[in-house]
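S.K.: After the sequence you'll find the predicted model.
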Amino acid sequence: MFVLRATMGARLIIQGGACMAETSRGRRQPTLQDLAKVVGLTANTISRALNDRPGVSATTRALIKAEAERLGYVPNVHARSLVLGSRKTIGVIVSNISNPFFSDLVSEVELQAQHAGYTVLLLLSYESAERERDAIDRALRSGLDGLIAAPVQERSTAWTPVIKAGIPLVLVSRELPELGVDFYSTDNDAGIQLTTDAVLARGAKDVVLLDEDMPFSTIRLRTEGFRHSLERHGLTFDPRHNLALIPPARSFRVSQSWHADDAYRVAADLLDRGRRPDAFVVGDDYYALGLYRALRERNIRIPDDVMVMGWGNLPFTRFMEPPLSTLLLPFEEVAHRATRRLLDHIQGTADNQIVTERIVPQLAIRASTTR
């Protein structure tokens, strides 16, 4: 018998050619044989039903799948790959690669993985809980060596099967603390305080945060950091006065530029209701594109009448008129550290600590905040 380390204090024990997952508390995960005994059918029939292969009636298939879910059985493809040999494949689950953060992250993960001799399987969730579950299921059935993911759901239960299967998991961008896995991200709290402090230091007294209305930890941290910055400067934070929230995108399959359209509509409505702050900080450079248009149409000058501070340092920001002050996000560094950590887990060289790292971004001050 020999023991292989995995995440969350779990271990995979291979004994006599059989492989079973055992948690650090000693509670064995249900196996295919356990499920066969409960249902009273052969393991071969169980396997055919779970993999939707012919030879099993619809009624029996439904019964087997229901019982598998009740028992918490997960087909341990990862365990089989440990017996048969690594597939040398890393999975990445993100929402949409039209999002510059995720496209840069995937590129850096692929580069790091290639250097280590691994290929990358990309799975997209499109910010949909259902699509995320499908992506997780596919990852489980693909025999991946490890997984890097930016979760959609705030609940960790969707990821429990990955932990049960013994697949090393590293999260990026959005944290699920109760899951107990490594996490790497931009420091959203520190980042928004940098951008807000910058406009306040340049004389702003009335600042609005233009950001998306979504229940993500990243957005929640930005809102909290924005409030902290205002209060440190002796200003009152009132969500009704200091927040302009963009409704969730109607479709996450479209180009990220859709966010500029939505930001334009929210900013135009705010300005037309007579709200005229002397600075905007935004949660995405695309939002600044829409905001610029709304301000221009109303003859509101940047930065003379209102300062605008972006988020992301996307390539087009240098060519906006005036060039947009923004935040340089450490896309590559987040991806590099997350991939290195995942490879350490896969190769058995990671320590037992749960790593949480938030990397502080840097400002790029340009003409949109220079008076």
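M.R.: Cool, got the structure. No experiment lies behind these values; they were computed from the predicted model shown. Numbering: from 1, shown residues only.
S.K.: drop to CA atoms for contacts and neighbour counts, all remaining ones
M.R.: Fine.
S.K.: Give me the buried stretch members for the helix or strand where residue 334 lies, please.
M.R.: Taking DSSP states H and E as the definition, one finds residue 334 inside helix 331-347. Neighbour-count burial for helix 331-347, with 16 or more other CA atoms under 10 Å as criterion, is recorded at 331-343, 345-346.
S.K.: Pick out whichever of those sits closest to residue 37.
M.R.: residue 346 (32.6 Å; CA to CA).
S.K.: ok, the closest one touching residue 144?
M.R.: No: contact criterion CA atoms under 8 Å: residue 346 and residue 144 do not qualify, at 10.2 Å.
S.K.: Show the contacting residues for residue 342.
M.R.: Residue 342 sits next to 146, 147, 148, 168, 169, 170 when contact means CA atoms under 8 Å, 6 or more residues apart in numbering.
S.K.: Would you agree the fourth one is in contact with residue 145?
M.R.: In this case it means residue 168. Yes: using CA under 8 Å, residue 168 is in contact with residue 145, at 7.3 Å.
S.K.: What is the nearest of the buried residues of helix 331-347 to residue 185?
M.R.: residue 334 (5.9 Å).
S.K.: Against that first model, consider the following:
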Amino acid sequence: MMTLKQISHITGFSTSTVSKALNDRFDINVETKKLIQDIALKNNYVPNKNAIALRKSKSNIVAVILPQVNDKWYSDTLYEIQKTASKAGYRVMLFQSFDDTSKEDTYLDEINDGSIDAAIVLSANNNIKKNKFTVMPIAFVQITKEQSAQELIQLSVNSFKTLLERI
């Protein structure tokens, strides 16, 4: 797989020109665009998603933190969230807390750096400091033992849809 820098080296054009040509920008000569795009195509160039996310300040990744996936309740919820995310053009990054509230806090600290667009947390922990999350929208779904699986799924998916609207 070829990188943008390698295409730049082969063609003799700057990485900026190569990037603009690959993004079909109007300010690049048609012949230059064609040359660069042909080389990219022949060499199976794939844009770096991290670089795109950095440039656009959007990763199209949503974190889901839940206690465990081997429980039907949670796996069904995750399935519906993932389906909803996929339809909206998002990928899901999963974190399992194993009902450990300190793990939930650690995961939330780790993803609150702008690398994730949003997060949804399914937790019985009502002590999470929700006000410390300023980088990304976050939805907390409080889990109670009285909820049916269907109620949890519906609440989670509705929260997730609202979250996607805020991104």
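M.R.: Good, I have the coordinates. Please read these numbers as outputs of a predicted model, since none were measured by experiment.
S.K.: Could you tell me the TM-score of the two chains?
M.R.: Remark: TM-score between the superposed chains equals 0.59 [TM-score structural alignment, normalised by the length of the second structure]; 115 aligned residues with a CA RMSD of 2.4 Å.
S.K.: Mind telling me what residue 151 of the second structure corresponds to in the first structure?
M.R.: Aligned by TM-score structural alignment, residue 151 of the second structure pairs with residue 330 of the first structure.
S.K.: ok, residue 82 of the first structure to residue 47 of the first structure distance?
M.R.: As judged by CA to CA, to the nearest Å, residue 82 of the first structure and residue 47 of the first structure stand 19 Å apart.
S.K.: Looking at the contacts of residue 342 of the first structure, which are in strands?
M.R.: Using DSSP state E, 146, 147, 148, 169, 170 are the members of these that sit in strands.
S.K.: and the first one, what pairs with it in the second structure?
M.R.: Right, the one you point to is residue 146 of the first structure. Under TM-score structural alignment, residue 146 of the first structure pairs with residue 118 in the second structure.
S.K.: count of neighbours near its match?
M.R.: Neighbour count of residue 118 of the second structure, defined by other CA atoms under 10 Å: 26.
S.K.: residues touching it, list them.
M.R.: Contact partners of residue 118 of the second structure, counting by CA under 8 Å, 6+ apart, are 61, 62, 63, 136, 137, 138, 163, 164, 167.
S.K.: neighbours around the match of residue 151 of the second structure, how many?
M.R.: Using other CA under 10 Å, residue 330 of the first structure has 21 other residues around it.
S.K.: From one end of stretch 152-162 of the first structure to the other, what's the distance?
M.R.: Start and end residues of stretch 152-162 of the first structure are separated by 15 Å (CA to CA).
S.K.: Give the buried residues for it.
M.R.: Buried residues in stretch 152-162 of the first structure, counting neighbours by 16+ other CA under 10 Å, are found at 152, 153, 158, 159, 161, 162.
S.K.: which bit of the first structure covers stretch 87-97 of the second structure?
M.R.: Going by TM-score structural alignment: stretch 87-97 of the second structure matches residues 115-125.
S.K.: Can you tell me what sits against that stretch?
M.R.: The contact list for stretch 115-125 of the first structure (CA under 8 Å, 6+ apart) reads 88-96, 109-110, 113, 131-132, 135, 152.
S.K.: same deal with stretch 220-234 of the first structure?
M.R.: For stretch 220-234 of the first structure, the surrounding residues in contact (CA under 8 Å, 6+ apart) are 188-193, 196-197, 200, 209, 236-237, 283.
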